[in-house]
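> Need a 3D model of the sequence below.
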Amino acid sequence: MKNWLFAIIALFVVVLAACSSSNEEKDTANSGVGSDTITYTTSKGEEIEVPKDPKRVVVLYGFVGTLKTFGVPTVGADAWSMQNPEFDEYLKDAIEVSNEEIEKIVELEPDLILGLDTVENADKLKEIAPTVLFTYGEYSYLDQIVEVGKVINKEQEAKDWVADFEKRAVETGKEIKAKIGADATVSVIENFNKQIYVYGENWGRGTELLYQAMELEMPAKVKETALEPGYYALSSEVIADFAGDYLIVSKFEEQDNSFMDTAAFKNIPAVKDGKMIVVDANRFYFNDAYTLDYQLNVFRKAFLE
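Next up, the predicted model:
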């Protein structure tokens, strides 16, 4: 009888141990501890298994500077990123790719693909590697950096960076306002393919920094036309109507910038009074972590020094 009782107890202990072990394995898999992947949950609730320590990332739009800031290698990047001189050293071994060049991406053997959900061939990309595609504007420009941080397993580093950047940007904004006046307006224009654009507060080119972080004023005409859509196309003849007290010109050297040589442009008050700031469009294009830092340094020098 005793032997039978001991056998039952022993079997019960073995079953408990097995259940406990199974639960631990399940918890470990869910948390990513002890595995090579973590789970990123999209805003739509989709769970994507991504590498815990990505080493071969392909970026199809806009996130290269954030990966650079947090030390994550990029092996393939979009044309805009490849044209940014600030990324030359970081991308020296990377290959230019687009979402249409599936075979080229396959050859890079990526362990993670990042981009926007407007790309074509999304299903094919997902067959190559874990693919996370964001909707542009779904997150604020700083929240977007944190989301990318989550994907590359650098969430805390991203949150720390955002907190530090916000502090520095707000302080710089206060200093600039103290110098140029709290009501002074600033506008951002860019010429591309013979079309001039003026920008709102969330379309790169330093707009997030100027209008959101530093809270500088936008001219009424720009607010009326470009704030909601993000940008507005205009002719060279009416730039003066959209120019603020200060004019930021995002300039591509390789484009036709002859409009800047016209009498109409030179007579814009901001231009005539030396309140025009010309920046390199290739360096200013995005709103990733590295580019925001670069923009902040440029604006600090231009406005304050």
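
> can we go C-alpha only for contacts and neighbour counts from here?
OK.

> I'd guessed Pro130 sits against Ala122; true?
No. The pair Pro130 / Ala122 is not scored as a contact, 10.9 Å apart, by C-alpha atoms under 8 Å.

> got any residues that touch both of these two?
By C-alpha atoms under 8 Å, 6 or more residues apart in numbering, Pro130 and Ala122 have no common neighbours.

> To check against the first, give me the structure of this:
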Amino acid sequence: MKKKLFIPIILLLMVVISACGNKSTNNTDASASASPSQNANEPASTVAASGTITYQSESGPVEVPSSPKRIVALSNAPNVLSLGGTLVGVDQWTNMNPLFKEKLAGVEVVSEADLEKITALDPDLIIAGTEIKNPDELKKIAPTVTYTWGKLDYLAQQHEIGKLLNKEKEAQAWIDDFKQRAEAAGKEIKAKLGENITVSVFETDTKDFYVFGNNWARGTEILYQAMGLNMPEKVKKDALGPGYYTLSQEVIPEYAGDYIVLSRGVADDNAFMKTEIWSNIPAVKNKHVIEIDTKTATYSDPITLEYLLKIFTEGFLGKE
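Next comes the predicted model:
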């Protein structure tokens, strides 16, 4: 009698357990198919149910929001802005740049030392340079990703920020388009002015003079990399490797190309431009000097590059 009762009970339990298992499986499948952030071809380890992604940073994997809403950028803020990222905190140098003034209205200026201030901003992502001294403290506040300045070229850096913000497609689309437009402009410049035309990029703060290589902002990436224009041999010898070279005013003519891009503060003293040394440079005599404001030219992000591409196209070709 006991055996006869026991068998039906076991069968009933098996039916119930089986039904629960099927229900659980069905719910999981429905949830997975309803999730807009899950890509069928994406490894499961990169997307979490909590709306995060695993970003492979140079220091290792970091779990970050798949759509960050409150970003503190102690570095690379312009790259974030170019992709429509929402900043709640920014470094002082980006904040001082006229190109970003409108986009940074109401954004708090912070440094790595402002831990309480950063905490109060309630960020969901922090971006900084690897040179910061307190990365562990920042990580306690929010997921923190650091980059080594200059480790990536200007286009690769934009691509990485795109991956970090889950906007890789947008970043790559801009990269492809910019490269095409800048290369076309370079070909047009060479067709008009000659294949061997040389360009020098100088900067002065009224006291010191510098000449730049091909990767030190001030539009050097556009001129030498994207457009493929030439730098004078003297510049190549002294500035290409280190990125820049400090000059005395007396030797500036030795580094001057057929065209000069001059980076200086618009409100700074320009007495040097009235000196005999400067006035006798062939590029100056021929009015082949394109001036840019130092404050707007010290980054290599898409916003800055688009701004400078327009200036260069007009300066070399006489058109926008």
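
> hang on, Val279 of the first structure in a helix?
No. Val279 of the first structure is assigned strand when assessed by DSSP: H, G, I helix; E, B strand; the rest coil, not a helix.

> Trace it over to the second structure, please.
Counting by TM-score structural alignment, Val279 of the first structure lines up with Ile292 in the second structure.

> What separation do you get for its match and Ile175 of the second structure?
Here Ile292 of the second structure is placed at a distance of 23 Å from Ile175 of the second structure (C-alpha to C-alpha, to the nearest Å).

> Please apply the same query to Thr28 of the second structure.
According to C-alpha to C-alpha, Thr28 of the second structure and Ile175 of the second structure sit 38 Å apart.

> Settle it for me: which of these two has more neighbours?
Higher neighbour count among Thr28 of the second structure and Ile175: Ile175, with 17 against 12, using other C-alpha atoms under 10 Å.

> So the counterpart of that one in the first structure: helix, strand or coil?
Matched to the first structure by TM-score structural alignment, Ile175 of the second structure sits across from Val162. Using three-state DSSP, the secondary structure recorded for Val162 of the first structure is helix.

> Isn't Val162 of the first structure up against Leu142?
Yes. With contact defined as C-alpha under 8 Å, Val162 of the first structure reaches Leu142; the gap is 6.4 Å.

> How about the contacts made by Trp264 of the second structure?
Careful, residue 264 of the second structure is Arg; it's not Trp. 203-205, 291-294.

> and if you look at Leu91 of the first structure?
Applying C-alpha under 8 Å, 6+ apart to Leu91 of the first structure gives the contacts 74-75, 82.

> What's it aligned with over in the second structure?
Using TM-score structural alignment, Leu91 of the first structure lines up with Leu104 in the second structure.

> coming back round to it: how about the match of Val279 of the first structure, nearest residue that isn't a chain neighbour?
Closest residue to Ile292 of the second structure apart from its sequence neighbours, by C-alpha to C-alpha, 6 or more residues apart in numbering: Ser263 at 4.9 Å.

> Surely that neighbour is within a strand?
Yes. Counting by three-state DSSP, one finds Ser263 of the second structure located in a strand.

> That one pairs with which position in the first structure?
By TM-score structural alignment, Ser263 of the second structure lines up with Ser250 in the first structure.

> Its match is in contact with Ile196, isn't it?
No. Checked against C-alpha under 8 Å, the pair Ser250 of the first structure and Ile196 is beyond contact range at 10.3 Å.

> before we move on, the earlier item: what residues does the residue nearest to Ile292 of the second structure make contact with?
If a contact means C-alpha under 8 Å, 6+ apart, then Ser263 of the second structure has 201-204, 218, 291-294, 297 as its contacts.

> middle-most residue in the second structure, spatially?
Centroid-nearest residue in the second structure: Asn79, 3.5 Å away (criterion: C-alpha atoms, centre = their mean).

> wait, is that one part of a helix?
Yes. Assessed with three-state DSSP, Asn79 of the second structure lies in a helix.

> In the first structure, what residue corresponds to it?
That one, Asn79 of the second structure, aligns with Thr66 by TM-score structural alignment.

> nearest spatial neighbour of its match, skipping sequence neighbours?
Ala289 (4.7 Å).

> Quick check: the aligned residue for that neighbour in the second structure?
Using TM-score structural alignment, Ala289 of the first structure pairs with Pro302 in the second structure.

> where does Val64 of the second structure land in three-state SS?
Here Val64 of the second structure is recorded as strand under three-state DSSP.

> ok so, going back, now that the residue nearest to the centre of the second structure has come up, it's in contact with Glu160, right?
No. Contact criterion C-alpha under 8 Å: Asn79 of the second structure and Glu160 do not qualify, at 9.7 Å.

> Counting by contacts, list what the host helix or strand of Asn23 of the first structure packs against.
Following DSSP states H and E, one finds Asn23 of the first structure within helix 2-31. Counting contacts by 3 or more C-alpha pairs under 8 Å, 6 or more residues apart in numbering; DSSP states H and E, helix 2-31 of the first structure packs against strand 37-41.

> What angle do helix 2-31 and the strand it packs on make with each other?
Strand 37-41 of the first structure and helix 2-31 meet at an angle of 60 degrees, taking axes from the mean of the first three to the mean of the last three C-alpha atoms, to 10 degrees as the criterion.
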